[in-house]
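Engineer: Got a predicted model here, sequence first, then my questions.
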Amino acid sequence: MKTKKQILMLLLAMLAGIPTLSAQTKKEKKEQKKEAVRQLIVSENYKIDVNTAMPMRGRNITLSSPYSLEIRNDSVFSYLPYYGRAYSVPYGGGSGLIFNAPLKEYTMDLDKKGNAVIKFSARSPEDFFEFSAKVFSNGTASIDVIMQNRQSISYRGELDTENKK
């Protein structure tokens, strides 16, 4: 009878300890994700996969196709859809936010929480773009784009931590 009681107490103690072990692993995973995000952003070689477009007018648009904004060394590779009012565009609508161009005035600041604020500008044959992106420590991102010939637009997405180059 005494051994059954001891076994029961041991099982209860083990069951009480399991949630604290899983909480530690969750915290460790969160810290690992935060560090991976920081390293990617600092390397200036990353890709943000976009899943929502937010035009100035109208509703948010959930994107079903793969759209992205990629920074590689000193260039930007923008493959983003555009929804909104255009003031001056080439005949046929132009290519909008689908372009490759060299980066200008690239700045990146990290805050205390591990969030990165990235600002840069780029020029395509059609327009001049000012990008402002915020990448949070959990990998989610928001992108704001201001253009000369079109209305501003914002995007939400996630940093691609899987395909490290």
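Structural biologist: Yep, it's here. Small disclaimer: the values here were computed from a predicted structure and weren't measured.
Engineer: Every contact and neighbour count from this point should use C-alpha atoms.
Structural biologist: Will do.
Engineer: Can you point out the helix or strand that includes residue 146?
Structural biologist: Here residue 146 sits within strand 140-147, counting by DSSP states H and E.
Engineer: Not counting its neighbours along the chain, what's nearest the one residue sitting closest to the centre of the chain?
Structural biologist: Nearest to the mean C-alpha position of the chain, by Cα atoms, centre = their mean, lies residue 141 at 3.0 Å. Among residues not flanking residue 141 along the chain, residue 135 sits closest, at 4.3 Å (Cα to Cα, 6 or more residues apart in numbering).
Engineer: Identify the residues contacting that neighbour.
Structural biologist: By Cα atoms under 8 Å, 6 or more residues apart in numbering, residue 135 lies in contact with 115, 116, 117, 118, 141, 142, 159.
Engineer: Pull the distance from the strand holding residue 146 to the chain's centre.
Structural biologist: With Cα atoms, centre = their mean, to the nearest Å as the basis, strand 140-147 stands 10 Å off its chain's centre.
Engineer: putting a second one here so we can go through both:
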Amino acid sequence: MKRIIFILAIALLMMGCASTQNAATTQAEIEQKINEQRYTFVAQSVVPTEDSRFNPRLMFPQGNNLYQLTSRYDLKVTPDSVTAYLPFFGRAFTAPLDPTKGGIQFTSTKFTYKKNIRKNNFHITILPQDVSEIQSIYLTISPSGYGSVQITSTNRTPISYHGIIETP
């Protein structure tokens, strides 16, 4: 019986070491992909700047301004393009001409990309130059792969997303 407990303890210890090694590999992969500008931010929740109790047209519970997303929405970053497919909850000052173009959807091929590291987090600023409605995109990415995105638009109120970073 003591031998079985000892073997189980060794096995659990080895699995713990393996998961620590996998976490380090993940952190190295994330850092490499951020440096290469090849990653995808997958939004899991959204935080509009306006509270829903001030806008009765929004069909969300009053007083709660963090909404979990049930579909896949993302922001893909590559060295030659930034592609966004994200939902929008908030106030839009102009309506889109095409009703299928709701949310924040764009592809930018001309943009500036600046990366800083502060307190072990990556702070990335993307300024699209060929998409007139998007002023700036700010990403904050932790070494473990969690991140947030803030988008400032010319025709809409600012909005934030929280999610994870996927590396292809």
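Structural biologist: It's in. Every value quoted in this text rests on a predicted model; they were computed, and no experiment measured them.
Engineer: one step back: could the contacts of residue 135 of structure 1 go into a markdown table alongside secondary structure?
Structural biologist: Conversion of the contacts of residue 135 of structure 1 to a markdown table gives the following (DSSP: H, G, I helix; E, B strand; the rest coil):
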| residue | secondary structure |
| --- | --- |
| 115 | coil |
| 116 | strand |
| 117 | strand |
| 118 | strand |
| 141 | strand |
| 142 | strand |
| 159 | strand |
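Engineer: Could you provide those residues in TSV, with additional columns for distance to residue 151 of structure 1?
Structural biologist: Output for those, formatted as TSV (distance: Cα to Cα, whole Å):
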residue	distance to residue 151 of structure 1
115	27
116	25
117	22
118	21
141	21
142	17
159	25
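Engineer: for these, which one is nearest residue 96 of structure 1?
Structural biologist: residue 142 (18.9 Å; Cα to Cα).
Engineer: Can you give me the neighbour number for the closest one?
Structural biologist: 20 (other Cα atoms under 10 Å).
Engineer: just residue 155 of structure 2 next, same as before
Structural biologist: Around residue 155 of structure 2 there are 15 residues (other Cα under 10 Å).
Engineer: In structure 1, which residues correspond to stretch 141-154 of structure 2?
Structural biologist: Per the alignment by TM-score structural alignment, stretch 141-154 of structure 2 matches residues 135-148 in structure 1.
Engineer: angle of the longest strand along structure 2 against strand 146-153?
Structural biologist: Longest strand in structure 2, counting residues (DSSP state E): strand 67-78. Interaxial angle of strand 67-78 of structure 2 relative to strand 146-153 (axes from the mean of the first three to the mean of the last three Cα atoms, to 10 degrees): 80 degrees.
Engineer: so how far does the helix or strand following strand 67-78 of structure 2 sit from its counterpart in structure 1?
Structural biologist: For strand 67-78 of structure 2, the following helix or strand on the C-terminal side (DSSP H and E) is strand 81-86. Mean deviation of strand 81-86 of structure 2 relative to structure 1 after superposition (mean Cα distance after the TM-score superposition for structure 1): 0.8 Å.
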